[in-house]
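Participant: What would the 3D arrangement of this be:
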Amino acid sequence: MPMAELEQVFRRYDANGDGKISAEELASVLRALGAPLGPGEVRRMMDEMDSDRDGFVDLSEFAAFHCGPTPAHGGKGGDAKDQEAASEAELREAFRMYDADSNGKISARELHRVLRQLGDKCSVADCSRMIRSVDADGDGCVNFDEFKKMMGGGGGRR
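Facilitator: Purely as a prediction, here's the structure:
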């Protein structure tokens, strides 16, 4: 994901604009997305992202988490196949949050619902335009391959 997009996502999480994401801010966004939050889930996610252990996730930690662990970001690098599998699993989880009816496709209405929950003021028509920009098969929805391509994970049709 390009850094500009990461910064935009980061700002959505950083509700108070202080340049860092707290556990409360993370939980708020996840709840708005309808993510099931089990006991300790937010803490586990914070622990995974908060490499300097200050209790917050700053932009560099957020970027390192979303771009995969690298030696430059305090990670071990890991096996490329393991990282790819983990990334695919994260993308599938994100896709499921958008795909409210679990039909394997994200419609404009489903996209609109999630974006509204995140505070975006877009219309369903705006969401339809967004979908058209990545809808490789022309069905008016975003399937997982299109979602993966849109999120920078490759795949999809060219």
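Participant: contacts and neighbour counts: CA atoms only from here.
Facilitator: Noted.
Participant: now residue 124: how far from residue 104?
Facilitator: 19 Å (Cα to Cα, to the nearest Å).
Participant: The residue nearest the centre of the chain: which element?
Facilitator: Nearest to the mean C-alpha position of the chain, by Cα atoms, centre = their mean, lies residue 94 at 5.9 Å. Using DSSP states H and E, the element containing residue 94 is helix 80-98.
Participant: buried sites along that helix?
Facilitator: 87, 91, 95, 96, 97, 98 (16 or more other Cα atoms under 10 Å).
Participant: which residues touch the residue nearest to the centre of the chain?
Facilitator: By Cα atoms under 8 Å, 6 or more residues apart in numbering, residue 94 lies in contact with nothing.
Participant: I'd like to know how far it sits from residue 79.
Facilitator: In terms of Cα to Cα, residue 94 sits 23 Å off from residue 79.
Participant: structure for this one too, so we can compare:
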Amino acid sequence: MANDEMIEKHVQYERVFKHFDDNGDGKISASELQGHCDGMTLEEAEAALESLDSDGDGLLELGDLVRLVEGVEEEERINDLKEAFKMYENDGCGCITPKSLNRMLSRLGESRSIDECTVMISQFDLNGDGVLNFDEFKVMML
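Facilitator: Now for the predicted structure:
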């Protein structure tokens, strides 16, 4: 991610954080969180803060919010990768083989030989077993 993109994301996080920080003290309390989340009880807000609070003071700081948002984004990226992996891994073996890669590339209009697919896989085959498991696929895609 480019530095400008990182700065813009941080500015957005700060903007959201300030929206929730009604008293401007640099921390979000359970009552502030509850006030911005329709239908949330104070007990639910306290429980949410407890699970996110990194320093144990019962309040959410900007860093806690950033970790939450980035964690959700990472989870979404992983779920997207799992779906993509399933498309390529269509032999039911839990891995992408040269044959399954060849088949998927053909569906996408990319004609490759099995040997070419073997070479493509070998570039990211970290354990040398000739196929890509999900962790190797994730490295390749990220």
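Participant: where does the TM-score land?
Facilitator: Once superposed, the chains reach a TM-score of 0.52 (TM-score structural alignment, normalised by the length of the second structure), with 81 aligned residues with a Cα RMSD of 2.2 Å.
Participant: The second structure: matching residues for the very next helix or strand once past the helix holding residue 94 of the first structure?
Facilitator: Once helix 80-98 of the first structure ends, the next helix or strand along the chain (criterion: DSSP H and E) is strand 105-106. Under TM-score structural alignment, the match for strand 105-106 of the first structure in the second structure covers residues 95-96.
Participant: Which one of the buried residues of helix 80-98 of the first structure is nearest to residue 141 of the first structure?
Facilitator: residue 98 (11.5 Å; Cα to Cα).
Participant: okay, now residue 5 of the first structure: neighbour count?
Facilitator: Neighbour count of residue 5 of the first structure, defined by other Cα atoms under 10 Å: 11.
Participant: In which helix or strand does it reside?
Facilitator: helix 3-13.
Participant: repeat for residue 129 of the first structure
Facilitator: helix 124-134.
Participant: State the span of the second structure onto which that helix is aligned.
Facilitator: With TM-score structural alignment as the criterion, helix 124-134 of the first structure aligns to 114-124.
Participant: measure residue 4 of the second structure to residue 11 of the second structure for me?
Facilitator: Residue 4 of the second structure is 11 Å from residue 11 of the second structure, by Cα to Cα.
Participant: Specify which residue of the two has the higher count of neighbours.
Facilitator: residue 11 (12 against 9).
Participant: Provide the secondary structure category for that one.
Facilitator: Of the three states, residue 11 of the second structure takes helix under DSSP: H, G, I helix; E, B strand; the rest coil.
Participant: OK, contacts around it?
Facilitator: Residue 11 of the second structure touches nothing, counting by Cα under 8 Å, 6+ apart.
Participant: Apply 10 Å and report the result again.
Facilitator: 5, 17 (Cα atoms under 10 Å, 6 or more residues apart in numbering).
Participant: Over to residue 139 of the first structure?
Facilitator: 105, 107, 131, 132.
Participant: Just the buried residues of those residues.
Facilitator: 105, 107, 131, 132.
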